[in-house]
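Undergrad: predicted model and sequence follow; I will ask about them next.
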Amino acid sequence: MKLRKEIEPQIHVAEFRYPKVLQCIMDYDAYLSTNDDEDRSEYTKLTERLQQLTGKDISTYNLWEWWEEEGAEVLAFRISLPAPKQVNDFSKIELTEVIRRMGSYRQPEAGWEEQTFEENFRIYLVDYYHELLKLNFKTYNYQKIFGPQRSRDHKPGWLTDEEKVAALWNDGNFK
């Protein structure tokens, strides 16, 4: 199911921005391999350039040690993807689709070069959807909805997609 434009991640925008964002990150990395940046002047230039390219607050991204996390490509995708927005009339059908998508994304089976841009980065959209839910559902609580739960017999378990939808839709009450 395709979501409304206001809700759907803007993959086409990320794909357009991605090469420039990735090049900025790689240029900074190349600079650091032969120079130091003790005064953070090059880092400041990088953040200003990325903010100019995307209009996003770059301070939320780890530009210092991306190689220890997910790599430059994933960082560039996350920076390139426009942030989710608050929408006034989020429907239960749309919420159900978002929850379904969050649980269905898996690592691509084929190699990087054999996939489309969206297929390569689809698995990283989960963070986008968490932010979307946080913006649009006042009772959003990651641990309560997506973390392990205790059943009546005190055994750990996970909410089903239907239970997640119900909890968010009913202001945190499981009805």
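TA: That came through fine.

Undergrad: all contacts plus neighbour counts: C-alpha atoms, from now on.
TA: Fine.

Undergrad: for Glu6, see how far away Ala30 is.
TA: For Ala30, the distance to Glu6 (C-alpha to C-alpha, to the nearest Å) stands at 37 Å.

Undergrad: repeat for Val21
TA: In terms of C-alpha to C-alpha, Val21 sits 23 Å off from Glu6.

Undergrad: quick one: which of these two has more around it?
TA: Val21 (26 against 12; other C-alpha atoms under 10 Å).

Undergrad: tell me who's in contact with that one.
TA: Neighbouring residues of Val21 by C-alpha atoms under 8 Å, 6 or more residues apart in numbering: 50, 53, 76, 79-80.

Undergrad: what does His130 give?
TA: For His130, the contacting residues are Tyr142, by C-alpha under 8 Å, 6+ apart.

Undergrad: buried residues, the helix or strand hosting it. List them.
TA: Applying DSSP states H and E as the criterion places His130 in helix 126-136. Buried residues in helix 126-136, counted by 16 or more other C-alpha atoms under 10 Å: 126, 128-134, 136.

Undergrad: kindly report the same for stretch 108-123.
TA: Neighbour counts using 16+ other C-alpha under 10 Å place 117, 119-123 of stretch 108-123 among the buried residues.

Undergrad: how far does it stretch from start to finish?
TA: With C-alpha to C-alpha, one end of stretch 108-123 sits 8 Å from the other.

Undergrad: run through who's touching that stretch.
TA: Taking C-alpha under 8 Å, 6+ apart as the rule, stretch 108-123 contacts 11, 15, 74, 77, 105-107.

Undergrad: this is the other structure I want to compare:
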Amino acid sequence: MKLRDEIEPDFETAEKRYPEVLKLILEYTDYCDEHGDEDNKEYKKLEDKLHSMTGKEMSWFNLWEWWEGDGAEHLSFDISLPDPQIVTDITKDELTEIIRRMKTFEVPDPDDLSFKGMFYHYICFGSSYFPDFLKLNFNRYDIKLFQSHKDKNGNYYEYNQEEITDTLWNGGLNNPMKK
């Protein structure tokens, strides 16, 4: 199921920003390797440039030690991708599709070498885009809905797609315009 544009990640904007963001991060790394940045002057310049380009708060990102995370490519993608927004009229089918994407490992076209194809899997499983969208739009969002739990007998279980969807849907939207 295709989601509406205001729900889908904005791959078009991310693709436009991505090359420059990646270039700036890698240049900063090269600078640090050669000169160091003990006073964080260059780090601050990088933060300011990236904030100007994206409008995002850069303190959420580790621009210096990206190799300890998912790598420069994923960091650059996360910075390039516009943040999710509040959507006033989300349907239960749309919520179900978001949960399906987060819970399954289906890639629409494994041979898709486009920008979207390269980052589709990451957006569903590594990026915070959909968790942030759910947190922003649903009262009952909790990361624990997507984690394993142990019952009183010591057996592990996870909530299924329907249970997560029902919990979020019945908890209501964060947006008071829609009930």
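TA: Everything's here; your move. All values derive from a computational prediction rather than experimental measurement.

Undergrad: narrow the contacts of stretch 108-123 of structure 1 to those in helices?
TA: Counting by DSSP state H, the contacts of stretch 108-123 of structure 1 place 11, 15, 74, 77 in helices.

Undergrad: just the buried subset of those residues, please.
TA: Here, 16+ other C-alpha under 10 Å leaves 11, 74, 77 buried among these.

Undergrad: what about Thr54 of structure 2, neighbour count?
TA: For Thr54 of structure 2, the count of nearby residues is 18 (other C-alpha under 10 Å).

Undergrad: ok, back up a step: pick the one among the ones in helices among the contacts of stretch 108-123 of structure 1 closest to Ile99 of structure 1.
TA: Minimum distance to Ile99 of structure 1 across these is 18.4 Å, recorded for Ile11 (C-alpha to C-alpha).

Undergrad: surely that closest one touches Arg78?
TA: No - judged on C-alpha atoms under 8 Å, Ile11 of structure 1 makes no contact with Arg78 at a distance of 10.6 Å.

Undergrad: need the overlap of contacts for the two.
TA: Counting by C-alpha under 8 Å, 6+ apart, nothing touches both Ile11 of structure 1 and Arg78.

Undergrad: map Arg100 of structure 2 across to structure 1 for me.
TA: Under the alignment (TM-score structural alignment), Arg100 of structure 2 maps onto Arg100 of structure 1.

Undergrad: in helices only, show me the buried residues of stretch 108-123 of structure 1.
TA: Among the buried residues of stretch 108-123 of structure 1, DSSP H puts 117, 119-121 in helices.

Undergrad: in TSV: these, plus distance to Lys155 of structure 1.
TA: Formatted as TSV, those follow (distance: C-alpha to C-alpha, whole Å):
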residue	distance to Lys155 of structure 1
Phe117	40
Glu119	36
Asn120	36
Phe121	34
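
Undergrad: buried sites along stretch 88-102 of structure 1?
TA: In stretch 88-102 of structure 1, counting by 16+ other C-alpha under 10 Å, buried: 90, 94-99, 101-102.

Undergrad: of those, which belong to helices?
TA: With DSSP H as the criterion, helices contain 94-99, 101-102 from among these.

Undergrad: redo those as JSON lines? Include distance to Lys155 of structure 1.
TA: Converted to JSON lines, those look like this (distance: C-alpha to C-alpha, whole Å):
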{"residue": "Glu94", "distance to Lys155 of structure 1": "31"}
{"residue": "Leu95", "distance to Lys155 of structure 1": "28"}
{"residue": "Thr96", "distance to Lys155 of structure 1": "26"}
{"residue": "Glu97", "distance to Lys155 of structure 1": "28"}
{"residue": "Val98", "distance to Lys155 of structure 1": "27"}
{"residue": "Ile99", "distance to Lys155 of structure 1": "23"}
{"residue": "Arg101", "distance to Lys155 of structure 1": "26"}
{"residue": "Met102", "distance to Lys155 of structure 1": "24"}
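
Undergrad: so which of the residues you listed is the closest to Glu162 of structure 1?
TA: Ranked by distance to Glu162 of structure 1 (C-alpha to C-alpha), those are led by Thr96 at 7.6 Å.

Undergrad: show me what contacts the closest one?
TA: Counting by C-alpha under 8 Å, 6+ apart, Thr96 of structure 1 touches 161-162, 165.
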